[in-house]
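In: need coordinates for the following:
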Amino acid sequence: MTARPFFDGVNWIGVSTLYRREVQRFLAVAAQTVGGPVVSTLLFLAVFGVALGRHTPAPGGVPYLVFIVPGLVMMAILQNAFANTSSSLLVAKVQGNIVDLLLAPLGPGEFLAGLALGGVTRGLIVGALTALAASLFVPLPLVNPALCLFYAVGGALMFALLGVVGGLWAQKMDHQAAVTNFVIAPLTLLSGTFYAVSTLAEPFRSIAYIDPVFYIVDGFRHGVTGVSEAPPLTGVLFVLVANALLGVLCHRLLASGWRLRQ
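Out: As a prediction, this is how the structure comes out:
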């Protein structure tokens, strides 16, 4: 990674070029990277809505389908933001073209910004299309658009940064699949997306409150429906602190060149 002192300024052209590369990379196969996740999420909505819609209580008197749509949208945002950055780094390492990025006049912060913004963009595109498609079947009130935007962008950034860590750590496709299947998927699926955490019996309720994704999903749901199971401020503070810590971690890992070469 090219060393660039902070006071030298930011290579905006390099950051924007890397960002466009990341966006073009997933848009080139949009049917797989965008269309597939949207369809999969809508299938979750159909299956769980039909199977549990009449039997599962939701807090605040919110209809069950209205309750689960924000969680499904956020799940799509988080998973795709993670997938974009982790796959970008891993594929570059496996194919050997990571050298092209390492030789570019980009500092670790600039490299991180281009990668993370690409992941955020993919997550938000998939989330927006999912929300738009779901709204054709389930009317969404959208009580606090600003809060929704905060959690959508903050959550996407958090998982894009996690994707950077995962992509740096992984040395082959099996490693990335293991992180996705055993870490990311459980965190998102067991975060209260399909059920109210407050209805769980102990110790499962306490375990659910430990899941950090719960606070992102719950905060985003509060922005849509006005109903939440945890104080919205808790989620806001968590997103801000987590992104700050992950940003510092990713910057240091990139600056050190940790596992950037096979």
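
In: use CA for all of it now, contacts and neighbours both
Out: Fine.

In: just want the most central residue of the chain.
Out: Centroid-nearest residue in the chain: Leu78, 2.1 Å away (criterion: CA atoms, centre = their mean).

In: now do the contacts for that residue.
Out: Leu78 sits next to Gly123, Gly155, Ala156, Phe159, Ala160, Thr188 when contact means CA atoms under 8 Å, 6 or more residues apart in numbering.

In: return the member of those nearest to Leu65.
Out: Using CA to CA, Thr188 comes nearest to Leu65 of these, at 17.8 Å.

In: re the thing from before, TSV for the contacts of Leu78, including distance to Leu90?
Out: Output for the contacts of Leu78, formatted as TSV (distance: CA to CA, whole Å):
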residue	distance to Leu90
Gly123	18
Gly155	22
Ala156	19
Phe159	16
Ala160	14
Thr188	22
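
In: how close does Gly49 get to Gly155?
Out: Gly49 sits 25 Å away from Gly155, going by CA to CA, to the nearest Å.

In: just want to know which of those two has more residues nearby.
Out: Neighbour count, other CA atoms under 10 Å: between Gly49 and Gly155, Gly155 has more, with 29 against 19.

In: how about this one, so we can line them up?
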Amino acid sequence: MTDLAPLNELGRPSGLPSPRRYNGINWIGVQTLYLREVRRFWKVGAQTVAAPVVTTLLYMLVFVVALKDARPPLHGTPFAEFVAPGLIMMAILNNAFANASSSLIQAKIMGTATDFLTPPLSPLELTIGFSLGAATRGMVVGLVTAVCVLPFARLGVANLFAILWFGVIASLLMGMLGVLAGLWSEKFDHLSAVQNFVVMPMTFLSGTFYPIERLPEPFRSISHFNPFFYLIDGFRSGFIGHADGSLMIGVAVSAALTLALAVACWLVFRSGWRLKS
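Out: This is a model prediction of the structure:
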């Protein structure tokens, strides 16, 4: 009978390889998770990219082409140029949210959550991977949508920083919100409820198709508590040079909310809520 192999400092047989250790962030794991999320939506691009663009073009046909003569300029801006940035931002918000939320709910229902729970990925790394994957889909859809609406609206660039900041931060924010919604939901009905009763009303009631200043009180004041208002208003101001609210307040609100959602995602992944329990 042979002697047992000696154990190393980790309590494993010395002949077996030790688990790989990572100093700091496991960037290889984060990159792998990110590419997994990107390839997941890109594989069905007709559904995840082309379909939202078609929906936006239908909005443009209804609100701009069909009602062209009935819509006066807003702030000296033709209605088509006013509504186009709002529609682009709406596409960014909805698709960034849908990417993360659908990925997590499908993993939970199909039992494939072990694909990202088993590898050496920390809660922070899971948050980064899923958020960046969702943000990528939001930005891709937003860019394609912007190109497709150009025949209907002449979009200029009045403030490049506002366009980039609010476009990127909106994608990240909604990606993290999608992570939380996907972890909270136990079935697709729950996820649809969040989409229909939270995301969609906040998007439509944030000045996408109208200036907030035309609303009567108290709805005008209430709209300033809607974070989507600052995202859409700031993004639109980058194109037309006019904002209904303060850009600095919009930057501060969007940054603070994104940071808060990042912490919330980290805490939920750390606890394993509805993933490991």
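
In: mind checking the TM-score on these two?
Out: The TM-score (TM-score structural alignment, normalised by the length of structure 1) is 0.94; 256 aligned residues with a CA RMSD of 1.4 Å.

In: reformat the contacts of Leu78 of structure 1 as a markdown table; add distance to Ala177 of structure 1 and secondary structure.
Out: A markdown table is the format used below for those (distance: CA to CA, whole Å; DSSP: H, G, I helix; E, B strand; the rest coil):
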| residue | distance to Ala177 of structure 1 | secondary structure |
| --- | --- | --- |
| Gly123 | 18 | helix |
| Gly155 | 21 | helix |
| Ala156 | 19 | helix |
| Phe159 | 15 | helix |
| Ala160 | 16 | helix |
| Thr188 | 15 | helix |
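
In: now, which of those sits nearest Asp8 of structure 1?
Out: Within the contacts of Leu78 of structure 1, the smallest distance to Asp8 of structure 1 is 26.2 Å, found for Ala160 (CA to CA).

In: for the counterpart of the closest one in structure 2, give me its contacts.
Out: Correspondence of Ala160 of structure 1 to structure 2, assessed by TM-score structural alignment: Gly175. Contacts for Gly175 of structure 2 were tallied using CA under 8 Å, 6+ apart; they are Ala96, Phe97, Ala98, Asn99, Ala100, Ser101, Phe130, Ser131, Leu132, Gly133, Ala134, Ala135.

In: of those, which belong to helices?
Out: Ala96, Phe97, Ala98, Asn99, Ala100, Ser101, Phe130, Ser131, Leu132, Gly133, Ala134, Ala135 (DSSP state H).

In: so which of those residues wins on neighbours?
Out: Going by other CA under 10 Å, Ala134 tops those with 33 neighbours.

In: now do the contacts for the corresponding residue of structure 1 for that residue.
Out: Taking TM-score structural alignment, Ala134 of structure 2 has Gly119 as its aligned residue in structure 1. With contact taken as CA under 8 Å, 6+ apart, Gly119 of structure 1 is in contact with Glu22, Asn80, Ala81, Phe82, Ala83, Asn84, Thr85, Ala156, Leu157, Ala160.

In: wait, Gly163 of structure 1 touches Asn80, no?
Out: No. Using CA atoms under 8 Å, Gly163 of structure 1 is not in contact with Asn80, being 9.6 Å away.

In: give me the more crowded residue out of those two.
Out: Per other CA under 10 Å, whichever of Gly163 of structure 1 and Asn80 has more neighbours is Gly163, with 33 against 28.

In: and the next helix or strand past the strand or helix carrying the more buried one?
Out: Gly163 of structure 1 is part of helix 145-169, with elements assigned from DSSP states H and E. As assigned by DSSP H and E, the chain's next helix or strand after helix 145-169 of structure 1 is helix 173-179.

In: mean distance of the helix holding Gly163 of structure 1 to its aligned residues in structure 2, please.
Out: With mean CA distance after the TM-score superposition for structure 1, helix 145-169 of structure 1 departs from structure 2 by a mean of 0.6 Å once superposed.
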